[in-house]
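Student: quick check, what structure comes out for this input:
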Amino acid sequence: MASIIDYMKKNKDTSFDDLALNDADILSLNEIGYIPFGEVLEPAFDLSQELTLRDVLEHYEGKRDKLDYNFIMTKERVDLLEEMISSQRFADLRLSHYVNDVDNELEKQFAAMIFRIPKINHTQIVFRGTDDTMVGWKEDFKLTYMREIPAHRSAIAYLKNYLSLHEDKVLVSGHSKGGNLAVYAVSHLPSELQDKIAQVYMFDAPGLHEAEVTLQSYQNIRDRLKVIRPEESIVGVMLNIDVEQEVVESQSFGVFQHAATRWQVSEETGDFVPAEKPTDLSLNLQQTFKQWTDELSSQELKALFDTVFDNLIDNGFLSLNELSHFNRESATTLFNVFNSLNAINEDKKNLMSKSAKLFFAAFAGNFKVAKIEAPKLNLPALPDFPDWEEIKSKFDKK
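Tutor: Model prediction:
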């Protein structure tokens, strides 16, 4: 089985005349959209202007050993970028209109950019998925109870600004939350700008609220949607999308299938390798998410996620990267988080208990692994949160 990195190595010197632009190329362009070009290239280059990536990245040759891999700049994505910019196939790949906007006050995480391949007149607008900021993840969970989040408004404005000044048709893509931004923004464009959209690619992305799917503006672009998910999709089964999904094989399993660099493609054609069907895990999670959002009101979901994320942010956890570096200092901070949860009022405490029981009971009731059905669980009432100060004191004595 081949990944998009394997595909790129095999076809790096294959022209678009010999092998036309395909799904593997489009996914590859979308994946390098996770590279934080602003941090890598600025202030030496103006990323609002069009730059040939091969030319500008030559300035950073030999510095790879100093890169700090993280949640979004993974080794696989850097490998893919290096293969692409050193290839003849993508020799004239251009980057422009780069935006990376994280606003803690508005609770917004939005990043977008445009890749262009002049020799085949291909323009691809890429909306980045969630980065490692807590603000970004909190905004993701807002999708469960808000029809429009701050990043949606930014995505609409971004498309309007570009499309109003350019006549060529464009392809719009996004992975994870980026795919949600792509379909939402395109479905909220005026019809004259929608006519400039060739296709919209959603890579394992959450769908839309039911009310959004019924809008005429969404129906106008519905036949241009291409929805692609791994067989064990978890993120991509949230919310609603009413087009047929392409289910593909992955080298990974479980939540790690969300990493699109592990999806399987044909080295010869660039097509995705189709999976037989979604896994039981993915199908059951889809039903569980629906039950969860059906039985918890928007106000309850907001209160739940505000409580969890605000406590993490208020206690100094601003990114997933900080959670991953666990030491005595971070352990103490986590104790403070849990202790503050213990102090919340009874209504919120009961809501968190209700939410946890609902999610796990709904999921466990249908869960299968290796065709062995787990027993349905009759969960007892959840106990109060533990006394984290007492646990912390024992930790400190060791």
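
Student: only C-alpha atoms from now on, for both contacts and neighbour counts.
Tutor: OK.

Student: now the residue positioned nearest the centre of the chain. Nearest residue, chain neighbours left out?
Tutor: In the chain, the C-alpha nearest the mean C-alpha coordinate belongs to S176, at 2.6 Å (Cα atoms, centre = their mean). Excluding the flanking residues, the one nearest S176 by Cα to Cα, 6 or more residues apart in numbering is A205, at 4.0 Å.

Student: so what's the residue count around the nearest residue to E249 once chain neighbours are set aside?
Tutor: Among residues not flanking E249 along the chain, A275 sits closest, at 4.9 Å (Cα to Cα, 6+ apart). Counted with other Cα atoms under 10 Å, residues neighbouring A275 total 17.

Student: still on that earlier bit, pretty sure the residue nearest to S176 contacts S173?
Tutor: No: counting by Cα atoms under 8 Å, A205 stays clear of S173, with 10.3 Å between them.

Student: okay, and the common contacts of those two?
Tutor: Common neighbours of A205 and S173, counting by Cα atoms under 8 Å, 6 or more residues apart in numbering, are G179.

Student: about what we covered before: so the residue nearest to the centre of the chain touches V237, yeah?
Tutor: No: with contact defined as Cα under 8 Å, S176 does not reach V237; the gap is 10.6 Å.

Student: which neighbours do those two have in common?
Tutor: Common neighbours of S176 and V237, counting by Cα under 8 Å, 6+ apart, are D204, A205, P206.

Student: any chance of the residues you listed in TSV with neighbour count as columns?
Tutor: Below are these laid out as TSV (neighbours: other Cα atoms under 10 Å):
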residue	neighbour count
D204	30
A205	30
P206	26
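
Student: next step: the residues you listed restricted to helices.
Tutor: Using DSSP state H, no member of these falls within helices.

Student: could you also give me the structure for this next sequence, so I can compare it with the first?
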Amino acid sequence: MGNIVDYVRTDFRSFAEHPFTAVDSLVLSELSYIRFPLVVPVFGVAKSVDTVPVGALLRAEDFPSMFSSDSQQVNSARLDLLVAVAESPRFRGMRVGEYAQRDDQAREQQFAAVTFDMGDCTGIRSTYGSGGLLYVAFRGTDGTLLGWKEDFNMAFRCPVPSQDAAADYVTSILGRSAGVPGGEAPGIMIGGHSKGGNMAVYAAVHAADRDLRLMQRRADESGDTQLPAVTATANDSSRDEHTASRYAVRIRHVFSHDGPGFPRRLQTAAFDAMASRVSKTVPESSVVGMLMDDHLPYHVVKADAVGIMQHLGVSWQIQDGEFVTAPGLSATARFVGSTVNAWMLGIDPADRKRVLDQLYVIFSAPGYRSFGELADNWTTAVPSIVAATRQTDRDTRRLVAGVLAALPATAWRNLPQVPQLVIDSLR
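Tutor: Model (predicted):
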């Protein structure tokens, strides 16, 4: 047994011998947390999908900026993963590009996406067709306060800016990778970890909804009463004009790795059309992945971390190229998940927004941009946080205390004493 780094270092099978799995998806989702250097083509500039070999990322002078958004332990694991991928006979034919990153304080948005072109990996074209395979990865929440604020917003608003951006990103990649008439377009897989998994599902459902609206309009114009199915196709070798304009048929699979759900049900017909193609994986102590039920089945994975730390994908256990499964969620995960979801369902949306906005104001009070900076400066940060908390009204303080008591944030791994200190100050 080992983690994704061990898997990439030791499993040399081609994609013909061992087709793409949820483990491969987690590998690429984890790589999306890297802050890619300028050598990686920027999203949307070229007319077609633009990429560079994954080996081009191995430039030591870029590493400090590439691996700077999390704890030293996690950054080190991601560097190890990148090196392993570039060396692996399974992955080293991969190309990377179409990098998008947007941190917008005014819109409360933290978004990043990258596309991996798997077409030159051994066994991909023989397994998935001559067009090859693209994997679109969405970054999950980083350690910034801005990133967690957008997560909070997802509890009462859909779509948030990053969900819209994810839908636009996938639409662009699908459109610019369509290929030439008569040629086979690449299949698409979409995935992400944490918030990235939520965005992957949202973007896929948006593509299906686009197709359904397009087909309905054409049916209305022609008088047809039967719409074609929005299902994944083995290949696009028989693409006609109408098929070429449909995007969802090219989406082979969607992966959500401990990704939260949505505050309300997405477009039912489009969601139902895509649901069978979604694979959701969560660790035994999942909290984030259990937020806001998305009505998707999930597989529980064993992890070698404790509690909320299991949210980190590098802790998930793998054997023989597959996740090591667990019989179910832990009792703590079930309790915390039901508690937070009950709070979210039981409170008025306006109050939900008020308390989550107040949380952001409180933790922004010291002036630091990330939870890591708060941890490094906690002796000065905590008094500012407590002072900001005491300026709120009693009802808001009560709501804030309730949320903090079960806050599903990996951010506290570096600052475990702060939630209780703030809760005590609210009494």
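
Student: and the TM-score between them?
Tutor: Here the TM-score for the pair of chains, by TM-score structural alignment, normalised by the length of structure 1, is 0.82; 352 aligned residues with a Cα RMSD of 2.6 Å.

Student: please pull up the equivalent of the residue nearest to E249 of structure 1 in structure 2.
Tutor: Matched to structure 2 by TM-score structural alignment, A275 of structure 1 sits across from A326.

Student: so its match sits against E284, correct?
Tutor: Yes: at 6.9 Å, A326 of structure 2 and E284 qualify as touching, with contact defined as Cα under 8 Å.

Student: what do those two both touch?
Tutor: Taking Cα under 8 Å, 6+ apart as the contact rule, A326 of structure 2 and E284 both touch V300, V301, K302.

Student: how many residues are close by the equivalent of the second one over in structure 1?
Tutor: The alignment partner of V301 of structure 2 in structure 1, by TM-score structural alignment, is V248. One way to gauge burial is a neighbour count; for V248 of structure 1, by other Cα under 10 Å, it gives 22.

Student: cool, and S285 of structure 2?
Tutor: Using other Cα under 10 Å, the number of residues around S285 of structure 2 comes to 28.

Student: where does it land in three-state SS?
Tutor: coil (DSSP: H, G, I helix; E, B strand; the rest coil).

Student: residue in structure 1 paired with it?
Tutor: Under the alignment (TM-score structural alignment), S285 of structure 2 pairs with E232 in structure 1.

Student: quick check: its match touching L281?
Tutor: Yes: contact between E232 of structure 1 and L281 holds when scored by Cα under 8 Å: they sit 6.7 Å apart.

Student: CSV please, covering the shared contacts of A326 and E284 of structure 2 and showing distance to A60 of structure 2 and secondary structure.
Tutor: Output for the shared contacts of A326 and E284 of structure 2, formatted as CSV (distance: Cα to Cα, whole Å; DSSP: H, G, I helix; E, B strand; the rest coil):
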residue, distance to A60 of structure 2, secondary structure
V300, 37, strand
V301, 34, strand
K302, 33, coil
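
Student: export the residues you listed as TSV, with columns for distance to L404 of structure 2.
Tutor: Formatted as TSV, the shared contacts of A326 and E284 of structure 2 follow (distance: Cα to Cα, whole Å):
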residue	distance to L404 of structure 2
V300	26
V301	26
K302	26
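
Student: tell me the one of these nearest E17 of structure 2?
Tutor: Distance to E17 of structure 2, by Cα to Cα, is smallest for V301 among those, at 23.4 Å.

Student: ok, now which ones touch that closest one?
Tutor: Neighbour list for V301 of structure 2: T281, V282, P283, E284, W316, Q317, F323, V324, T325, A326 [criterion: Cα under 8 Å, 6+ apart].

Student: what ranges do the strands span in structure 1?
Tutor: 51-52, 94-103, 108-117, 122-127, 170-175, 197-203, 225-230, 245-248, 368-369, 372-373 (DSSP state E).

Student: ok, R35 of structure 2 to H193 of structure 2 distance?
Tutor: Note on R35 of structure 2: its distance to H193 of structure 2, by Cα to Cα, to the nearest Å, is 16 Å.

Student: and those two? which has more neighbours close in?
Tutor: More crowded of R35 of structure 2 and H193, by other Cα under 10 Å: H193, with 35 against 20.

Student: can you tell me what the more buried one aligns to in structure 1?
Tutor: Using TM-score structural alignment, H193 of structure 2 lines up with H175 in structure 1.

Student: tally of neighbours for the residue nearest to that match when sequence neighbours are not counted?
Tutor: Take H175 of structure 1 and drop its neighbours on the chain: the residue closest to it by Cα to Cα, 6+ apart is F203, 4.5 Å away. Neighbour count for F203 of structure 1, taken as other Cα under 10 Å: 28.

Student: which residue in structure 2 lines up with F203 of structure 1?
Tutor: Aligning on TM-score structural alignment places F203 of structure 1 opposite H257 in structure 2.

Student: now do the buried residues in stretch 206-217 of structure 2.
Tutor: Neighbour counts using 16 or more other Cα atoms under 10 Å place H206, A207, A208, D209, R210, D211, L212, M215, Q216 of stretch 206-217 of structure 2 among the buried residues.

Student: mind checking which helix or strand the third one is in?
Tutor: With elements delineated by DSSP states H and E, A208 of structure 2 resides in helix 195-222, which encompasses its position.

Student: just the angle for that helix relative to strand 133-138, thanks.
Tutor: Going by axes from the mean of the first three to the mean of the last three Cα atoms, to 10 degrees, helix 195-222 of structure 2 is angled at 120 degrees with respect to strand 133-138.

Student: helix 195-222 of structure 2: how far from the chain's middle?
Tutor: Distance, stretch centre to chain centre, for helix 195-222 of structure 2: 19 Å (Cα atoms, centre = their mean, to the nearest Å).

Student: which elements pack onto it?
Tutor: strand 133-138, helix 161-176, strand 187-193, strand 251-257, helix 268-275 (3 or more Cα pairs under 8 Å, 6 or more residues apart in numbering; DSSP states H and E).

Student: let's have these in CSV, adding distance to L312 of structure 2.
Tutor: Shown next, in CSV, are these (distance: least, Cα to Cα, whole Å):
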stretch, distance to L312 of structure 2
strand 133-138, 15
helix 161-176, 21
strand 187-193, 9
strand 251-257, 10
helix 268-275, 25
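
Student: what is the burial count for A56 of structure 2?
Tutor: Close neighbours of A56 of structure 2, defined as other Cα under 10 Å, add up to 13.

Student: go on, the one 10 residues further on?
Tutor: M66 of structure 2 is surrounded by 18 other residues when neighbours are defined as other Cα under 10 Å.

Student: now it. Nearest residue, chain neighbours left out?
Tutor: Using Cα to Cα, 6+ apart and skipping residues adjacent in sequence, the residue nearest M66 of structure 2 is R35, 4.4 Å away.
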